[in-house]
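Visitor: I would like the atomic coordinates for the input below:
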Amino acid sequence: MKKYKKQSLGLLIISLFILPFFLNSYWLDVFTLVLFYVVLTQGLNIVVGYTGLLDLGYAAFFAVGAYTTAILMTTYHWSFWLTLPVAFVCAALSGIIIGTPTLRLRSDYLAIVTLGFGEIVKILATNLEITGSASGIYGIPRPAIGSYILSSQKDFYYLILIVAIISIIAVYRLGRSRIGRAWIYIREDEDAAEAMGINRIRLKLLSYATGAVIGSFAGSIFAVKMSAIAPLSFSFLQSVMILLAVVLGGLGSIPGVVIGAVLVIVLPEILRGADDWRYLIFGVSLVAMMIFRPQGILPSKNGTEDASELDESETNDPKQSVSV
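Guide: Okay, here's the model as predicted:
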């Protein structure tokens, strides 16, 4: 069974690499946007799917990565690749900042705080001079690999595809690790997890920081792809769409949130011929989905991956501790 899964996964990856040769510029741009959402949903899946922390302001981390890269490249003339570590650190600190006041909050209260954080970042970006105020930042240079400058649609498609693959592997490995299992325990019952020796505070902050870093990675690439960014690109609607993809696909399910990202972006485009009715049809489809399959399209069996896929030595060894 594992052999067939690996073969199918290999064929899928090969198909994604040759896909641009069969698409026109419009659909290539659509699938590039899908890959951006795949990266973003993987980051949010750590926070919402693994740890159970409802986040309505995830687009803020997307913005942190984009603005950090844009400012360093336009104002200080840094190379794109050198801006990435700085963007990761800024995003991780932002995740800790939003995570610290929410450590004792749950449910609706947690959602309100994260929503407020997202709006604060947007307001700051709109009013600060260094971020270009409401006009944003323009003339962001293209990244280069040696003497080759990434400028075409295919270049950015392949760049975000590689980042999407890296993010999926990273989230998958995290889900199978002791940290991932500790996140699941926190999601299921915080008090019981703490009684088992899990450091609830440290793990929650780590969840926010990790999800923020992944979101900032997509933001940095978005900035150089568009060569211009503005506060409107990181609105509350973006956070809702990312969260919708995670919930629609299945909380904690890596393939599920990938499918959710595809549907959230591609379905409205397929319905574009319906003109003003397309968003009504899209909304009704989502409502029907939540009514008849509330667990998501491809839900996780135990919160991350099928337990049968875990190594027996990892699950049966009594010396293995979940204390983190």
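Visitor: make it CA atoms for all contacts and neighbour counts henceforth
Guide: Fine.
Visitor: got a list of contacts for whichever strand or helix holds R278?
Guide: Assigned by DSSP states H and E, R278 belongs to helix 278-292. Residues outside helix 278-292 that contact it (Cα atoms under 8 Å, 6 or more residues apart in numbering): 248, 267-268, 271-272, 296.
Visitor: show me what the longest helix along the chain is packed up against.
Guide: Ranked by number of residues, the top helix in the chain under DSSP state H is helix 200-226. If contacts are counted by 3 or more Cα pairs under 8 Å, 6 or more residues apart in numbering; DSSP states H and E, helix 200-226 sits against helix 25-44, helix 59-74, helix 80-99, helix 153-176, helix 178-188, helix 190-195.
Visitor: find the nearest non-adjacent residue to the most centrally placed residue in the chain, please.
Guide: The geometric centre of the chain, computed from its C-alpha atoms, lies nearest to L40 (Cα atoms, centre = their mean), at 1.9 Å. Distances taken as Cα to Cα, 6 or more residues apart in numbering put G215 closest to L40, at 5.2 Å, once the chain neighbours are dropped.
Visitor: how close does the one you found get to K3?
Guide: From G215 across to K3, the span is 32 Å (Cα to Cα, to the nearest Å).
Visitor: same deal with V287?
Guide: V287 sits 37 Å away from K3, going by Cα to Cα.
Visitor: ok, those two, which is more surrounded?
Guide: V287 (13 against 8; other Cα atoms under 10 Å).
Visitor: measure that one to L267 for me?
Guide: The gap separating V287 from L267 is 14 Å, by Cα to Cα.
Visitor: can you tell me how far I169 is from I214?
Guide: Separation of I169 from I214 (Cα to Cα): 12 Å.
Visitor: so between those two, which is more surrounded?
Guide: Shown here are I169 and I214; by other Cα under 10 Å, I214 has more neighbours (29 against 14).
Visitor: another sequence for comparison is provided below:
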Amino acid sequence: MTHFISRHAGLMVLAVLLALLPLVLPNSFYVDVAIRIGINAIVVIGLNLLMGYTGQISLGHAGFFGIGAYASAILTSHFNWPSPLALAAGAAATGVLAFVVARPILRLKGHTLAMATLGLGIIISIVITNEAQYTGGPDGLAVSPLAVFGWELVGERRWYAAIAVLLFLTVWGAVNLIDSPSGRALQAIHGSEIAARVAGIDARRVKVRIFVLSAVIASIAGSLSAHYVGFVTPGIAGFFHSIELVTMVVVGGMASIFGSLAGAALLTVLPQFLSAFEGWETVVLGVILMAVMIFLPRGLVPSLRHGFAKGRG
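Guide: Here you go, the predicted structure:
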């Protein structure tokens, strides 16, 4: 019993926080921020599985996010598809694309892999911008509400409940994946791909699978974001959004599922509250991020955990 509690303490705390948070948030603005944190955290968890645990850099994950968002927008607006079916179609299309490109791309390493994924993201962003007949081009496209069997998901409180449940399931799935033999294979590849191969791990297959999984997670989050906001623009698939997602992974903590939550929360909340600096918010944000990486080089959660353990020792 003690082993079970210690192993799942983080999940228990997360469940309690997600349940109590809407009770203490003062108004709909803060609920909206919490929803955006949840959506970003879902994407970042998938990206951290790829980067933090497997050691594969991706600078194009916003492209997968954009595919999901625009799949839901286009299929529901132009073809009158039910929104759950559009979401599933976007996730399936993203998975197929990720599988096709993963095999050649993941043969690369280091900066060449980063450049390849960056190129993929740029291509997706350009296609979305140029296919104005369906995507609306630079002007964007309106998205209908998420409806399941005629019931529409509207209002911040309902959206918060849906995103909170999905976020908890994502964290639970990621934690269990890391604790499984497949998760240990990911970490073995990160440590030394050659040693992992010698140990009998099919490194290419493992990397392709985790790349596809992280891409599908990003696509689903993109679809949910599109339905929640009600509007999509090409910027959500752009380079700067990809950099923002990678920064969330690094600041929160590489190879830390709960670090992904911290990174997503920090980089979603800070721009909201730094707007009071009127034109200097980007500079202030940069200074804060520099301070975090200087004084907490492992990222927020791993550095704090290490400091706490050192203090107890």
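Visitor: nearest to V262 of structure 1, of the helices and strands packed on helix 200-226 of structure 1?
Guide: Counting by Cα to Cα, V262 of structure 1 lies closest to helix 25-44 out of those; the figure is 5.7 Å.
Visitor: just the buried positions in the helix or strand containing E152 of structure 2, please.
Guide: Assessed by DSSP H and E, E152 of structure 2 sits inside strand 151-153. For strand 151-153 of structure 2, the neighbour count (16 or more other Cα atoms under 10 Å) marks L153 as buried.
Visitor: just checking the distance from that strand to the centre of its chain.
Guide: Chain-centre distance of strand 151-153 of structure 2: 24 Å, with Cα atoms, centre = their mean, to the nearest Å.
Visitor: one more: stretch 59-67 of structure 2?
Guide: Centre-to-centre, stretch 59-67 of structure 2 and its host chain are 10 Å apart (Cα atoms, centre = their mean).
Visitor: stretch 52-71 of structure 2 too?
Guide: Stretch 52-71 of structure 2 sits 8 Å away from the centroid of its parent chain (Cα atoms, centre = their mean).
Visitor: measure it end to end?
Guide: End-to-end distance for stretch 52-71 of structure 2: 28 Å, by Cα to Cα.
Visitor: so where is it in structure 1?
Guide: Alignment of stretch 52-71 of structure 2 against structure 1: residues 49-68, by TM-score structural alignment.
Visitor: give me the spatial nearest neighbour of A223 of structure 1, chain neighbours excluded.
Guide: Take A223 of structure 1 and drop its neighbours on the chain: the residue closest to it by Cα to Cα, 6+ apart is A66, 5.1 Å away.
Visitor: the one you found: how many residues sit nearby?
Guide: 28.
Visitor: do the same with I35 of structure 2
Guide: Counted with other Cα under 10 Å, the neighbours of I35 of structure 2 add up to 22.
Visitor: and the gap between it and S6 of structure 2?
Guide: Distance from I35 of structure 2 to S6 of structure 2, by Cα to Cα: 28 Å.
Visitor: and what of V171 of structure 2?
Guide: Applying Cα to Cα, the value for V171 of structure 2 to S6 of structure 2 is 16 Å.
Visitor: compare those two (neighbour count), which wins?
Guide: The residue with more neighbours, out of V171 of structure 2 and S6, is V171; 22 against 10, by other Cα under 10 Å.
Visitor: coming back round to it: for the aligned partner of the residue nearest to L40 of structure 1 in structure 2, which residues are in contact?
Guide: Mapped onto structure 2 by TM-score structural alignment, G215 of structure 1 lines up with A218. Going by Cα under 8 Å, 6+ apart, A218 of structure 2 touches 42-43, 46, 61-62, 64-65, 68.
Visitor: between those, which is closest to Q133 of structure 2?
Guide: Using Cα to Cα, those come closest to Q133 of structure 2 at G68, 17.8 Å.
Visitor: which ones are touching that closest one?
Guide: Counting by Cα under 8 Å, 6+ apart, G68 of structure 2 touches 87, 90-91, 94, 218-223.
Visitor: and G296 of structure 1, by the same measure?
Guide: Applying Cα under 8 Å, 6+ apart to G296 of structure 1 gives the contacts 247-251, 256, 289-290.
Visitor: now which of those residues would you call buried?
Guide: Neighbour counting with 16+ other Cα under 10 Å marks 247-251, 256 as buried within the contacts of G296 of structure 1.
Visitor: sitting in helices, which of those residues do you find?
Guide: If you go by DSSP H, the buried ones among the contacts of G296 of structure 1 have 247-249, 256 in helices.
Visitor: for those, could you give me JSON lines that also reports distance to G146 of structure 1?
Guide: As requested, those are exported to JSON lines (distance: Cα to Cα, whole Å):
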{"residue": "V247", "distance to G146 of structure 1": "40"}
{"residue": "L248", "distance to G146 of structure 1": "41"}
{"residue": "G249", "distance to G146 of structure 1": "39"}
{"residue": "G256", "distance to G146 of structure 1": "37"}
